[in-house]
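S.K.: Take a look and give me a structure for this.
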Amino acid sequence: MKTIAGALAALLLAYGAPVMADEAIPPSLSELMAQPSYQQSWKQALQGEKDLPLWVRSGQGTSAPPQTLTWQGKAYQVGMVCQPHNCGNRQLFIAFSADRRQAWALRVTLPDSDAAMLQPAKYARFQWLGNPDASLKALLMQQVTSQPDWK
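M.R.: Next up, the predicted model:
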């Protein structure tokens, strides 16, 4: 009887754990940006911008779940999306208002060189998207400078 109970417990753990793990993973920023409520504000932020790569226009790239934080008394969802297979050189730091009606971003581009990878602050080119005010620029820049390899 103990053997059957042990076998059943092992089966439940083996088959139940992946389901529970899937439920615990929050959606990535790219997954959220595929939702209509995010798409609308993202498209509005990019109005008038030309020559943006497709991954920036769509917001689809490599990303982790966004963080919700309060900046100067206002709530934002912030995160980073990067170009697939080129995360070190092509990054997009994004902030959405808590109601998802507005979006702002800072596009960071680095040249493909060892020097740029060693000292990204020295070689980075920045492009503001969504017309952020000074406070939002500070929020987005803080997201950039808090990256572990930003020097």
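S.K.: only C-alpha atoms for contact and neighbour calcs from this point on.
M.R.: OK.
S.K.: Check which element follows the helix or strand harbouring residue 95 along the chain.
M.R.: In this structure, residue 95 sits in strand 90-97 according to DSSP states H and E. Reading on from strand 90-97 to the C-terminus, the next helix or strand found by DSSP H and E is strand 103-109.
S.K.: List the buried residues in whatever helix or strand comes next after that following strand.
M.R.: Sequence order places helix 114-118 as the next helix or strand after strand 103-109, per DSSP H and E. For helix 114-118, the neighbour count (16 or more other C-alpha atoms under 10 Å) marks 116, 117 as buried.
S.K.: what helices or strands is helix 114-118 leaning on?
M.R.: Packing partners of helix 114-118 (3 or more C-alpha pairs under 8 Å, 6 or more residues apart in numbering; DSSP states H and E): none among the helices and strands.
S.K.: Next, the angle from the helix or strand residue 76 falls within to strand 90-97.
M.R.: Assigned by DSSP H and E, residue 76 falls within strand 74-82. Put simply, strand 74-82 runs at 160 degrees to strand 90-97, going by axes from the mean of the first three to the mean of the last three C-alpha atoms, to 10 degrees.
S.K.: Another for comparison:
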Amino acid sequence: MNSAFASWQFWAVLSAMFAALTAIFAKVGIENINSDFATLIRTVVILLVLAGIVVATGQFQNPGEISGKTYGFLVLSGLATGASWLCYFRALKLGNAAQVAPIDKLSVVLVAVFGVVFLGERLSGANWLGVALIAAGAVLVAYRV
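M.R.: The predicted structure is shown next:
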């Protein structure tokens, strides 16, 4: 596998790019539809695409071999994802994509804080400065004069 495809940075940049496109496509897509129903359509599409990827790449795993702890945390993650998507689409329905998306990305700040508090991760002074700049930048981009 090419080293770029094996790096977390490559996939993180793609994630950011697709997240940006998500905001733009969703803003146009929810123009004449209820935001919760739009989220349902998006979720069905994701489910079908992921099922196809898992089957096509032979990544299916025996569900009986997965631990209860893994199931529990994946269910919690799924619930958090669903809540996030519902809130995000509702915010997009009511606000401008260029303002909603930066506030949504305050999740980066929260992940840093939660990672330190709950996972015992450590951030350097420079890392904390970056977190503070992300927070300030998100607020400034979302702020309407």
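S.K.: Quick TM-score on the pair, please.
M.R.: Between these two chains, after superposing, the TM-score reads 0.26 (TM-score structural alignment, normalised by the length of the second structure); 63 aligned residues with a C-alpha RMSD of 5.2 Å.
S.K.: that older thread, flag every buried residue along the strand holding residue 76 of the first structure.
M.R.: 76, 77, 78, 79, 80, 81, 82.
S.K.: In the first structure, mark out all the strands, start to finish.
M.R.: 62-63, 67-71, 74-82, 90-97, 103-109, 125-129 (DSSP state E).
S.K.: re earlier: tabulate the buried residues of strand 74-82 of the first structure in TSV, adding columns for distance to residue 126 of the first structure.
M.R.: Formatted as TSV, the buried residues of strand 74-82 of the first structure follow (distance: C-alpha to C-alpha, whole Å):
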residue	distance to residue 126 of the first structure
76	21
77	21
78	17
79	16
80	14
81	15
82	14
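S.K.: so which of those comes closest to residue 21 of the first structure?
M.R.: In terms of C-alpha to C-alpha, no member of the buried residues of strand 74-82 of the first structure lies closer to residue 21 of the first structure than residue 79, at 22.0 Å.
S.K.: wait, isn't the closest one in contact with residue 103?
M.R.: No: at 11.5 Å, residue 79 of the first structure does not count as touching residue 103 under the criterion of C-alpha atoms under 8 Å.
S.K.: Need the overlap of contacts for those two.
M.R.: Residues touching both residue 79 of the first structure and residue 103 (C-alpha atoms under 8 Å, 6 or more residues apart in numbering) are 94, 95.
S.K.: neighbours of residue 56 of the first structure, just the number please.
M.R.: Using other C-alpha atoms under 10 Å, residue 56 of the first structure is surrounded by 18 other residues.
S.K.: How much space separates the closest residue to it other than its chain neighbours from residue 81 of the first structure?
M.R.: If the residues on either side of it in the chain are set aside, residue 56 of the first structure comes closest to residue 92, at 7.4 Å by C-alpha to C-alpha, 6 or more residues apart in numbering. According to C-alpha to C-alpha, to the nearest Å, residue 92 of the first structure stands 5 Å off from residue 81 of the first structure.
S.K.: And for residue 95 of the first structure?
M.R.: 11 Å.
S.K.: Report how many residues lie close to residue 103 of the second structure.
M.R.: 20.
S.K.: residues in contact with it?
M.R.: So residue 103 of the second structure contacts 138, 139, 142 (C-alpha under 8 Å, 6+ apart).
S.K.: nearest to residue 56 of the second structure, of those?
M.R.: Of the contacts of residue 103 of the second structure, the one sitting nearest to residue 56 of the second structure (C-alpha to C-alpha) turns out to be residue 138, at 38.5 Å.
S.K.: now the closest one, nearest residue through space, not along the chain?
M.R.: Closest to residue 138 of the second structure by C-alpha to C-alpha, 6+ apart is residue 102, at 4.7 Å.
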